Each structure stands twice: as C-alpha cells, then as structure tokens.
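Participant: here are the coordinates; sequence isn't available:
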C-alpha cells in the first residue's frame, strides 16, 4: 500500500520550511563550511535566513523577477546556499551547473533556459565571458572582475528582501540539465514541491534528525546536491557540512571525518572505492553513524571492506535528476549490492514493454507509477521535448531508463541502462556529447562512445574511433584526442579509453549500433 504524501496548493520551501526552522531554532547550526585554506564558517538557521533574504534582494536589483531563470555555476562556495534560498524566496528558477562547463556548454544552457542572470566563480568566468552575448547579467563570487558585478561586495550592503513569493507547488522552481543518448542535455524541470518531496530522501534514506551533521561530498553542480546538500538535511532540521576543495582528496576527506562531528555521510561509489584503498588503519570516526551512496551501483566488496574497517554499512540508494530518492537500503532493511526497496510513497515495479509488471527474477524496465495524484518529487517533464516526454511517460508509468530485477523479498537489483547513457564516477554522460567533441578534431572521421567496465569508477567512457585519411593510430594520437575533448567540453566527459577501428557496426539504415560495442566491452569482463 502506497502511503499518501500531502502536497499543498501553495508552497515555498524558503518560507514554509526553512523560515519556520529559523524561527523555532534561530541559533542552531544550519551550515558548517570549511574553506580550502582551513577557514571555518559556522552559520545558524537565522543567519542563513538573513543571507538568503539579502541574496534575493540582490537578484531583484539585478533585474531577476519571479519565473526568471538564474544559472548558478559554483562549486561549494557559501554563496551557493545563499543563492538557492534567494531564488526560492524570490520565485526565480534556479539552474545549477558544474564549474567544469566550457563556453559552448554555457552558451547552450543560457540560450535553452533563457537565463536572465549568470552567477559564477572565477574558475569558470573565462568560459562565461567566451559564451556571453551581452544580454545576460554576469555576477562573480569570491573575487572581482572587469565587466562583472561582485556578489560579495554587493551582499554586504544589501537590505533583506521583504517577504516571499507565494508560489504554487507546481510552479517552475528548478531546471537541471540531464544528458541523454542524442542531442544536447535536456532540461528537466521541477516545481516547488520537489523541495518538499525531499522529506522522503531525508527521512527514509538519509535517516536524519535535528541533531545530525550531514556531509555530501558530491559537487553542487548536480541535482544530487538538492538531495543531500540542501533539501534532504534541512527538511529534517539537520545541519549541513561542506568542504570547499578544488578536487576530491580521499585522505583529506577522511581527515574531515575524524576532525568534525559528522554523523552521516553521502558519497558516490568512486569515493568509497578510494576510501577503502586508503590507509584506514588507526582512523576513528567517532561521530559517524550512517553512510549512504548513490549515482551508480556500488560493489558489494566495497561495502564489505568499508564495514570491516569502520563497522558501518554503506546503504545504497536509487533515484534520478528527474526524481527524489525512489528506493534504498536502510538500517534493518538492507541487502548488500541491491538498490534496496521502494520508499513507502512510491509504487515501483519492473515492467515489460507493455507496462505489465514482471515476475520476481525477470529483467525489465524500472518504472514508477505516474498517475494521479502525481508521485511526489517527480519532474514536470523535459522542457521543449514533447517526443521524449511521450517516450518516458507510457502506459501509466514513468520509465526511468534503467533496467533491473526484483527478488522475492521486494529488493531491486540494478542491471544497467536501457539506453546508451554512461554512468561513471557519479556523472551521467550522453555519448552524443563526446562523439560531437571528437568529431571536431580533423583526425576523426566518425566515432562511437560507450561505457566500458572499470574497477575504480564502475564504468568509464570508451571511444571507438575511425580515423580520417592521412592519420595513423598511435598512443600520441590517443592523448591528443583526449586533450581535445577536455578542451572542447567539460573535462569529465573525456574518453579514458580510445580504440582505433576500421569501421563501426551499423544498422541497415546507417545508425551506429552502440549496444553491440557496449555488450562486447562488458562481455570481455565476463570472460576475463
């Protein structure tokens, strides 16, 4: 029996939840921020509420109005939390992105979303300048720059924004760009009730309470930050921990777990794999009580090694940019290597092509019942993508694009993607984006990009490349093409493996059969 989840007609997280906590517990910790040089900012709920009101005031002064989109290209700067609260307070649409984006990625996101304002750190300012067309306001965080407005300087003098936008629960609030198998990333749009639905994430999976200090090591440019760095913890009244670092350092992260009273940890499988390969001997995480992971399947061996050294079980969870936490493992209801069981608010099944539930042990598509009332936290759809929306909402179900089996006890077991999207180190990457970048190099006649198994990252990007006339395969050319992709698009999309081939498998109509290449890659693993 699916448990009801009440969603009011009008809802605004900044007003209805965060401000309520700020009034009830004004001096309690909301955010513990550690800078790259060791500086510490310990913010209370009342302090964050005031900072969010000032951020909203600045956005309004810069011409942002209710319903306008704001691109936020930051990593873990304090301003990210202030601006997310500010956008919600104002009724603007927040569209976070990673600082790894290149100029053409930013230009696409700006044009597709119609962004009124771009807020960025110095790390990505050059790329923003290269993408800028003169119509979008540019705000820089953490420094000053010619032609930009300084967020830090303006915030000091800003008066708090008076009041809150009385937003509808289904009014647009968030726009995330999610990679697909073809074309540019799609705009997955969520309403304001998405923030409310993360009560499921915070309670069912993260298991948070008002005394917890929760750390999510994922970057703020992804929807996972909404899960574990924003709404999941604050919906439960918990405090958030974050470390502003330029790159992930497993040893430094383990130091943080020892030094600060972090009670719950959320990290992608790649991070846990690095943790268990680090020297854990003698380390003590006195406050840590609960660990979770999501983004890609986690090896049972890693779960076992982490448990042996820390005494804690990693509880795998499952959801998407398009959803909140859908199913997960919990203390007392955990099965190592599985995705866990659906949260009580969701009707999930593994279905066949006609939408009929499959029997236990039979592989099928992971589906979420999407009738009325609409499942809490399910996105509104891909903006401007009618055909794609029709393909994922079918026969009363939302099809996630993943395949799994369900065992006799109701645990879901991940099998793989139903399409060609690659999941690596917590990133979701469409093959088309990488193939397009490769094609811009004159040495590449055509290419096909697929997932290839990898012990550390789960899977990595592999490119099969047919060379143009006059070019010869060589290790040097591999490096040249890898560097070219890093320079052309976000660096995390570069192919870690490249194989030169004479031709690519194709259908009669000339479409590349990526599945044939992918199956061969994973078949090598099975036969090894």
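Facilitator: Received, thanks. Computed from a predicted structure; not experimentally measured.
Participant: every contact and neighbour count from this point should use C-alpha atoms.
Facilitator: Fine.
Participant: top helix in the protein by residue count?
Facilitator: Secondary structure of the chain per DSSP state H: the longest helix is helix 45-61.
Participant: so after that one, what's the next helix or strand?
Facilitator: Downstream of helix 45-61, the next assigned helix or strand under DSSP states H and E is strand 69-73.
Participant: contacts for that following strand next, please.
Facilitator: 64, 80, 87, 92-99, 110, 113-121, 124, 221 (C-alpha atoms under 8 Å, 6 or more residues apart in numbering).
Participant: what does stretch 236-245 give?
Facilitator: Residues outside stretch 236-245 that contact it (C-alpha under 8 Å, 6+ apart): 21, 29-36, 75-77, 199, 202-203, 208-217, 229-230, 233-234, 262.
Participant: and with 6 Å instead?
Facilitator: 29-36, 76, 209-210, 212-215 (C-alpha atoms under 6 Å, 6 or more residues apart in numbering).
Participant: mind giving me the ChimeraX select for those, buried ones only?
Facilitator: The following ChimeraX line selects those of the contacts of stretch 236-245 that are buried, judged by 16 or more other C-alpha atoms under 10 Å:
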select :29,30,31,32,33,34,76,209,212,213,214,215
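Participant: can you tell me which of the contacts of strand 69-73 are buried?
Facilitator: The neighbour count (16+ other C-alpha under 10 Å) marks 64, 80, 87, 92-99, 110, 113, 115-121, 124, 221 as buried among the contacts of strand 69-73.
Participant: restricted to strands, list these.
Facilitator: Among those, the ones falling in strands (DSSP state E) are 93, 94, 95, 96, 97, 117, 118, 119, 120, 121.
Participant: okay, now the one to match up with it:
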C-alpha cells in the first residue's frame, strides 16, 4: 500500500475548489519519520529506490530504502556513542552529499535535531549558529574552504563535543564520519519523542539583527505532503530533482520528507559549482520525472540552449524561492511544451500559495492559496485588502497549530511566538486578481519607497531581464536625500555588450516604455558577477552592501 494513504483521507480532487475545501492531512499522535516512512518502506518494499546520488566527477550511487534504513541505524548508534541524546542539536555543512540523508534519518530516529547550514558560511557565521543552537556536533564536508572555517570551532564553541568530517579521505585532526559510523551495529529502537518536540531548525534572516532560529516540530514532514504531491507532483516510484544545498529550507521542501512519503526517489545531483551545461547533461542522463529548480536556474538553462530532449522524461516542472519571470515561463513552454508551476512560501513553513495542478498557469503568478492555511492579504491597519490592492500575505491561525508552520523563533536568548494576535505575518507584499490568483510584489523590507511611490523589485527586474543586453538584473533601493530612496538596477551584461552611458540611457528608457515610468532605475551599476547562494539565488542584502559601499 502507498504510505501516503495513511495520512490523506482523499488523494484525488476534481477541481481546485474541491481541493481547497476537502484536502486534509491526518496527523497520528506519535509520528516518527524514521519509523513510519523510511523503515516502513524498507519493510514493505526493501528494494524500492530512495536516493540516486551523482556528481560532476562521474561518481554515482543508488540507495534503496532498506539500505538507508540500515545505514541510518548504524549512524544512530554512532551518534549515541558520542553522547548525543534526544533534543540535542547537530549542525550540518554537507552541500548535497548522500551522507546528509543518512544523518538526517539517524537524527530523527534518536530524537536529535538537525540544524542545516550552507557551506558558504564563514567561521563567524558558523560560530554564531553553533552557539545560538548550543549544537553538540558539527558534521562538515571534506572541502578546503569548509575545513578552514571549522578548524577553530572546538576552542570557540563551548557546547561542541566534536567535529565529524564526511568524505572518503579522513583528516588527521578530525573524526571521519564515513570510517567510524559504518563499524557500529544497527540501533533498532526509536526516540519516543512527542509530535511537539523539535526536529529541524533553519536559520532565517530578517530585516535587522542576526538570523533567527525557525524551529519546526516532528510533524513538519507531514506538511510537505502538500509540497511533494500537489506542488511538485512527484510520482510513486518516480525520480524527483529539487536542486538545493542541504543548508537551505528548500532542500527540506524537495529532497526528503514529502517526496519519500509519496514514494518518490530523490535525485541527489551534487555539483561543486552550478554549471548549466552539466545540469542539462544530468537531466538527460538520469531522466527525473519531476523537477523543481529556482527561476535563476531555469533562465540559465534557456541561455545554455535547453532543448526538449534534455527534459523529455520530466512530466511536471515547478519552482520556488524567488519570483519567476513570465517571459522565462513562456519561452520555456515554447521549447518544452510545459509551463513551470510556481510555489510560494518561506523557511518557516510549507507552500502558502501555489500553481496547483487544476489551475491554468498565469506566468508570473504565485497561484492560489494552499488548503493547509487560511491565507489573506491585509493592509497595515490589519483590515482585509480588496482585489487588486497590494497588501501583506498573512495566515490566520484561529488559535490552532498550523501543520508545517514553525512552532517558534529563537533569537537573543528567548523564544518568540511567530503568531501575533492570531496572525502569522510573512512580510511579503502581493495582490489578488479578480480570479483569485496572487501576484508577488516584493518583500516588505525590499520595497522601495521613492517620492511616495512603493516599488517592488520584481516588476522592474522582469522588464530589464527581457532586454537583449541584460543577462541578469537585481533591483535594490539606494538612499537618496531628496526622494528617500531611488531605484538602483544592478546589471550583469550578456557577451558582446559593455557598460556605457548610452546603454544606461537605453535601459532606463526601456523600463519607462514597458512599465510605469516612475519605476525606472535612476541609477544603474554594472557588475561582473552577483553574490549568490549555492542554489543560484541572489543574496540581495550582500549585493546592497556592495553597491552602497562602492557609491557612498
């Protein structure tokens, strides 16, 4: 029997309205991801594929659920031998190495809490996260940059018991995870933790101060049933690829929880650096049946010469993490015959709105609200917006726990309730059209306030990215004594184009001609590259700091 039927009274729906009204997830009193999903698949279908790992160096390895169950039991015994107990937190710096899945399941098995982190973090960033989480272990990739960042952690982080290094070549000054855990006998027990206990913590940045800890409980995987089955449309016995570093919440959306509950294997494509040509080759070779990658990657695939043959196996394309240009979606459809379906959400939860399967795609739209949440748009005074009016995306909780939504923030030594007066605030601005589709405008803190106008970065970027000279653009607000802020466009140029006053004027006029003139960029800065995450997402705060430091 498909495991998903243990949690969904109904899996099929006739329309979005039927889905919105009748979709339900049944949450058992003591859900255990290791026991109820990994071990149950291992018992029912031992040879069922769980994970297909590959990299650009030609290494590939396939794992069945039976094998992952056994390996995670050995890792659990190993962690226990190192002094790890239920509730202890373990920070990982593992990119997309297959060991992440072994470790994550092992932690769920013993009740430890995984704290994923990006391998781009520097020593200062890592120390802050270890100290904030009071992490007992760090499990890090055998990578020169990562090793340099973790070498002083033992002396600087009082909570830390040890550092484990993942890789085939052990490092003398560290414990080798691969060499040690495999020697342990399987730990055939379960944590006995409650649904309300912690399972995973993401660090998420706000507008001020250091990143906060977003804490999810042990029912978090069940919330991602909606992500996997109705946003990414994964298939039982299919192969799904969500391209994301394990340090980001998008990894949890697309690489383990909902996908395994739905019976899909994960394609763990693990490049050291993103290369669109290599990704096209991986897609053609491994033939995933569903694909979810950031809008930036779709753009690069198109520019790399995407052809239908590269993605013939893929039956459903989706994206999340940042807005998708309508022009990119239309061009993708022209080449492949498929549209890309957008999902919108945050590290704090599961999809809030989505281009669900029953909805005709409207390029650039966020789709319609998820049935998991009571979603609305509100004004600053808390009243509901009219259709067509911009407002903040919020979730009304009605005093009830929201499946998949964080249970608490932790910052500056105190727990913070993310729900205030029955409302969870996303900080994102959108509007609803007459047919109920939501359209993204920008982050509350990214909104540019110029001479009384509120300007969303995405709407200007969408225009600039269609100009033949522009390879990529990012819009930020730049301080201005007269207007408060002005629109500043940071531009990456295509080959054959060079910065000039003439090109700047041409781009400014192009924006004026294709959107409201007041939105045009009064300042344009050309850069050779953008600071990005490993999944290709522009790091706007760092970009803003770079530009302001150059200009001031």
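Facilitator: In hand now; what should we look at? Predicted model only: the values in this text are computed from it and were never measured.
Participant: not counting its neighbours along the chain, what's nearest the residue most central in space within the second structure?
Facilitator: In the second structure, the centroid-proximal residue (C-alpha atoms, centre = their mean) is residue 250; its distance is 1.8 Å. Nearest residue to residue 250 of the second structure in three dimensions, chain neighbours excluded: residue 244, at 6.4 Å (C-alpha to C-alpha, 6 or more residues apart in numbering).
Participant: the residue nearest to the centre of the second structure: which element?
Facilitator: Residue 250 of the second structure belongs to helix 249-254, assigned by DSSP H and E.
Participant: what range does that helix cover in the first structure?
Facilitator: Mapped onto the first structure using TM-score structural alignment, helix 249-254 of the second structure spans residues 223-228.
Participant: can you check stretch 211-230 of the second structure too?
Facilitator: Per the alignment by TM-score structural alignment, stretch 211-230 of the second structure matches residues 185-204 in the first structure.
Participant: neighbours around residue 481 of the first structure, how many?
Facilitator: Residues within reach of residue 481 of the first structure, counting by other C-alpha atoms under 10 Å, total 21.
Participant: err, residue 435 of the first structure, not the other one
Facilitator: Neighbour number of residue 435 of the first structure under other C-alpha under 10 Å is 22.
Participant: over to residue 386 of the second structure?
Facilitator: Residue 386 of the second structure: 15 surrounding residues under other C-alpha under 10 Å.
Participant: any idea how far it is from residue 531 of the second structure?
Facilitator: Distance, residue 386 of the second structure to residue 531 of the second structure, by C-alpha to C-alpha, to the nearest Å: 37 Å.
Participant: ok now the match of stretch 211-230 of the second structure, how far from the chain's centre?
Facilitator: The chain centre lies 12 Å from the centre of stretch 185-204 of the first structure; the measure is C-alpha atoms, centre = their mean, to the nearest Å.
Participant: what helices or strands is the longest helix of the first structure leaning on?
Facilitator: With contacts defined as 3 or more C-alpha pairs under 6 Å, 6 or more residues apart in numbering; DSSP states H and E, helix 45-61 of the first structure has these neighbours: helix 78-90.
Participant: the second structure: matching residues for the helix it packs on?
Facilitator: With TM-score structural alignment as the criterion, helix 78-90 of the first structure aligns to 98-110.
Participant: could you do stretch 30-38 of the first structure as well?
Facilitator: By TM-score structural alignment, stretch 30-38 of the first structure lines up with residues 50-58 in the second structure.
Participant: mind checking the end-to-end distance for the matching stretch?
Facilitator: End to end - C-alpha to C-alpha - stretch 50-58 of the second structure spans 20 Å.
Participant: also stretch 7-24 of the first structure?
Facilitator: Using C-alpha to C-alpha, the end-to-end distance of stretch 7-24 of the first structure comes to 22 Å.
Participant: any buried residues in it, and which?
Facilitator: Within stretch 7-24 of the first structure, the residues scored as buried using 16+ other C-alpha under 10 Å are 7, 11, 12, 13, 14, 15, 17, 18, 19, 21, 22.
Participant: okay, these in a markdown table with secondary structure and distance to residue 177 of the first structure next?
Facilitator: Shown next, in a markdown table, are the buried residues of stretch 7-24 of the first structure (DSSP: H, G, I helix; E, B strand; the rest coil; distance: C-alpha to C-alpha, whole Å):
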| residue | secondary structure | distance to residue 177 of the first structure |
| --- | --- | --- |
| 7 | coil | 25 |
| 11 | coil | 24 |
| 12 | coil | 22 |
| 13 | helix | 22 |
| 14 | helix | 23 |
| 15 | helix | 26 |
| 17 | helix | 26 |
| 18 | helix | 26 |
| 19 | helix | 29 |
| 21 | helix | 31 |
| 22 | helix | 31 |
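Participant: max pairwise distance over those residues: which two?
Facilitator: Greatest spacing in the buried residues of stretch 7-24 of the first structure, by C-alpha to C-alpha: 7 and 22 (21.8 Å).
Participant: residue 165 of the first structure contacts residue 88, correct?
Facilitator: No. Counting by C-alpha atoms under 6 Å, residue 165 of the first structure does not reach residue 88; the two are 7.8 Å apart.
Participant: anything in contact with each of these two?
Facilitator: Common contact partners of residue 165 of the first structure and residue 88 (C-alpha under 6 Å, 6+ apart): none.
Participant: tell me which of those two has more neighbours.
Facilitator: residue 88 (26 against 17).
Participant: for residue 58 of the first structure, see how far away the more buried one is.
Facilitator: Applying C-alpha to C-alpha to residue 88 of the first structure and residue 58 of the first structure gives a distance of 13 Å.
Participant: next one: residue 345 of the first structure
Facilitator: Distance of residue 345 of the first structure to residue 58 of the first structure, given as C-alpha to C-alpha: 38 Å.
Participant: the two: which has the busier surroundings?
Facilitator: Taking neighbours as other C-alpha under 10 Å, residue 345 of the first structure and residue 58 compare with residue 58 leading, 22 against 17.
Participant: and the more buried one, what's its match in the second structure?
Facilitator: Per TM-score structural alignment, residue 58 of the first structure is aligned with residue 78.
Participant: show me what contacts its match?
Facilitator: Residue 78 of the second structure touches residue 181, counting by C-alpha under 6 Å, 6+ apart.
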